[in-house]
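Colleague: all I have is the shape, not the residue letters:
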C-alpha cells in the first residue's frame, strides 16, 4: 500500500477534492467535485491525472452522502492507496486559528462556535471533517483556514470604526478566500513572476467574490470582512451595504433570521436580476434586469480593485480567478477597461493575467509540509 493524502474543499453547495501520494503532493492523481448538493440533481465527477473522467448522479445527496460516495469511488479507482492524511478547507478560523492544525475534539468545538460567522460554509466544513474521520479513522485530519492568509494585515485594514472593545471581542475584518489567494501566489512564483517585488490585486470572482491586495506576497487588505457577506456583489450575497438599511429592516419588523436569509440567499446577482445567481444565465438573457445586474457587478469590481490599489499605494497587476474571473473574457475586458486610469509606478499599463486557484493542491502541500 502507498500512503496518500486527501484534500477536501466543502463549499455552500459543492465539495471539491484532490488526492495525491504523500511523498509528492504536487502531483494530483485524482480530482473532482460533487456539485448541486442539496438539490435533486447532485452530481459527482472524478478526473485522473490523464484527464479521464468518471461522472455519476448523486440524486438528492447532501455533503455527507457525497463524501461517503467519493470515498467509496477512491477505494474502487485507486485500491493501492492508503489515506494517511486528510486536509479540510475551513472558511472561518476566528481570532485563534491562523495556522493549519490537527483536528481535535476541542478544535471541532471551537469551529462550531464560529458557525454564525460563516453560516453558508462552516457547517459543511465541519460535516466534512466528521464524515471523513468516520471513513478514515486512522488518518491525521488537519484543518486549513481561509482566514489564515489574511492574518497580520495592518490594523487599519483589520478594524472597524467601532468602540475598541468590539475589536478585542473578535469583531474585525478577517477576510476569506485565503487558500485560493495562497495557491495563486505560489503558482505565480513557480512560474517566475517576481511576486516579492510586486503589488497585485487578486480578483476571485465566482458565486462568492472578493478582491485581495497582496504586496510582497502578503495580504494587505481584502474586500470581505467579519463575514463572507462584505465587499463585492456575489451570486446570492449582497456585498457592501449601508448598515442603516439593516436597522431600517429591523425597525420595520424583520427579525435577524429573515435578514440573514435575504443577505445570504436572496441578494446579489439573484436579487438584482430577479432571475438567476449564475452569471452565465444573465449573460445570455435579453432582460434589462440581467444587464443591470451585470453592470452593477462590474462597477463594484472596478471600485474594489481601485480601493486595493489605494491600500497598497500602487498596483502592478490584476489577477483574475474563480469561475467568472477565469471564464468570462468579456467581463474581464469590461473590468480592465474600467481600470485604464490606473498606471504602474513607471507609468506603464497594469499587467492583467488569469490564474486558476487550486485550493486542493494548497491543502495537499500543507499536509506534506506538516508531516516533515
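Modeller: Structure's in. What do you need? Please read all numbers here as calculations on a predicted model, not as lab measurements.
Colleague: rest of the way, CA atoms for contacts and neighbours
Modeller: Fine.
Colleague: just give me how far stretch 89-106 sits from the chain centre.
Modeller: 16 Å (C-alpha atoms, centre = their mean, to the nearest Å).
Colleague: ends of it, how far apart?
Modeller: 17 Å (C-alpha to C-alpha, to the nearest Å).
Colleague: this is the comparison structure:
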C-alpha cells in the first residue's frame, strides 16, 4: 500500500495578512541531501482588522475559496490563522501536516539557522519583540495558536536575520559605545529568506554572475538591499531593526537620530514615535495618499510623485553604498512585489545608476518584466527574479522534519 508523501505547512504572518502554504515532501527527501518540497496549495487572509478577505488556490492556480468576512469575525491574527487553518484542513483531512514552518522576522544573536521551536526558543523570540514590533508579535501568535491546537506537532522557526549571520564586524557595528554591541545591539539585516532564495536561484539562471559581486534589491511594502559575494551575504541596508535603510511602504528608513530626539523633546511618547516610524512614514507619510506603490503611480497628486522619486533616489544610493562594500558591482537583481512587478520603479532607480555603473536598460524587456532587462552592451547586467520566501522555509522545515523522524526511528 502506497502512503501519501508527508505534508508540511508554511506560515508567513505579516502586519496585516496571514499566508499559509501547503507543501508535500517527496519520498527521496527521507534519505540524504535536500529535496525541494513541492507546493500543493496556498491560502491567505489579507486586510485583517480592516476588510478581511480569504483566498485559497491550488498550486496550478485553480481557485478553492474567495470570501470576504465581517471585521468582527477576523479582527486579529489569531482569528485569521484559525480560519485559514480550518479551510485548509478540509483538503488535508486524509494527509494532515507533520510539521509547520514559520517565517520569523528577528532571530537576534542566538539564532543563525532554522530551529525546532520549544519553550526556550519561544521565550527568546518573545524577548526580541521590541526589535520587530510590526512583525514579531504576529509570527508568535501563529506559533502559539498551533501549540494550543496541536501541541505534538513539530514547529520550525526560520529567520529573516539568519542569512546575514556571517557578516564581518564592520557590517555589524553601530557608532555607539562598544558595550552595547556586546549586549547584542548591532546591525542584523532582514529579508534573509528572500535573499537566500535569490542566491540559490541566481546559481541556476546565471552561475557566472552568482559567483561575483551582486546587489539584490528586495522592494516591497518592506524594502531593503543586500550585497552578495559568491552567494553569501556581505552587508545589508537594514540594521538592528527593520526600520533602517531606504524608505518603505509605511516605514521611514534611515533618519537622523536627532530627529527622533526632537520628537521626544516635543512631548511625543515612545509608543507614539514608534507608531509613526513604523506605520505612518515612508511612502504613506511622504505622499499623504497611500503606502501602495500602485496607487501612487496612478495618482495625480504631486506628493505621490515626490514619494516615488525619493524612493527611487534612496534605493539607488543604497546600491552605490553596497557596491563600495563589495569593491565593485557585477550585477543588480530586483525582486519582491515592487521590484519584480514595477517597470517604472526599476527604470527610475536605474536612471540614477547609469552614469556610475554604465547600466543600459532595455525598455521593452523592462516593460515585459523579463529575466534580464538590460541591453547586451550594458556594463552591468540587471535581472528580475521573483522571490520565494515560503519555499526556503519549506526546505528548512523538511530538513528538520527528516532529522526528527530519524531520531524517532533510532530511539
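Modeller: Great, that's in hand. All values reported here derive from a predicted model rather than from experimental measurement.
Colleague: can you calculate the TM-score here?
Modeller: The TM-score (TM-score structural alignment, normalised by the length of structure 1) is 0.95; 369 aligned residues with a C-alpha RMSD of 1.6 Å.
Colleague: the strands in the stretch 151-300 of structure 1, which residues?
Modeller: 199-205, 209-215, 218-222 (DSSP state E, counting those that start in this stretch).
Colleague: in a markdown table, list the ones you listed along with mean neighbour count and distance to residue 108 of structure 1.
Modeller: Formatted as a markdown table, the strands of the stretch 151-300 of structure 1 follow (neighbours: other C-alpha atoms under 10 Å; distance: least, C-alpha to C-alpha, whole Å):
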| stretch | mean neighbour count | distance to residue 108 of structure 1 |
| --- | --- | --- |
| strand 199-205 | 27 | 28 |
| strand 209-215 | 27 | 27 |
| strand 218-222 | 26 | 27 |
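Colleague: out of the ones you listed, the one nearest residue 167 of structure 1 is which?
Modeller: Proximity to residue 167 of structure 1, assessed across these by C-alpha to C-alpha, is greatest for strand 218-222 (16.7 Å).
Colleague: packing partners for the helix of greatest length in structure 2?
Modeller: Using DSSP state H to define each element, structure 2 has its longest helix at helix 302-326. With contacts taken as 3 or more C-alpha pairs under 8 Å, 6 or more residues apart in numbering; DSSP states H and E, helix 302-326 of structure 2 sits against strand 213-219, strand 223-229, strand 232-236, helix 282-287, helix 293-298, helix 343-357.
Colleague: quick one: closest of these to residue 250 of structure 2.
Modeller: Checking these against residue 250 of structure 2 by C-alpha to C-alpha gives helix 282-287 as the closest, at 4.6 Å.
Colleague: average offset between the closest one and structure 1?
Modeller: When structure 1 is overlaid, helix 282-287 of structure 2 sits 0.7 Å from its aligned residues on average, using mean C-alpha distance after the TM-score superposition for structure 1.
Colleague: and for that helix, what span of structure 1 is it aligned with?
Modeller: Helix 282-287 of structure 2 corresponds to residues 268-273 in structure 1, going by TM-score structural alignment.
Colleague: buried residues in the matching stretch?
Modeller: Neighbour-count burial for stretch 268-273 of structure 1, counted by 16 or more other C-alpha atoms under 10 Å, picks out 268-273.
Colleague: now do the same contact list for the alignment partner in structure 2 of residue 175 of structure 1.
Modeller: Counting by TM-score structural alignment, residue 175 of structure 1 lines up with residue 189 in structure 2. Contact analysis of residue 189 of structure 2 by C-alpha atoms under 8 Å, 6 or more residues apart in numbering lists 160-161, 164, 235-242.
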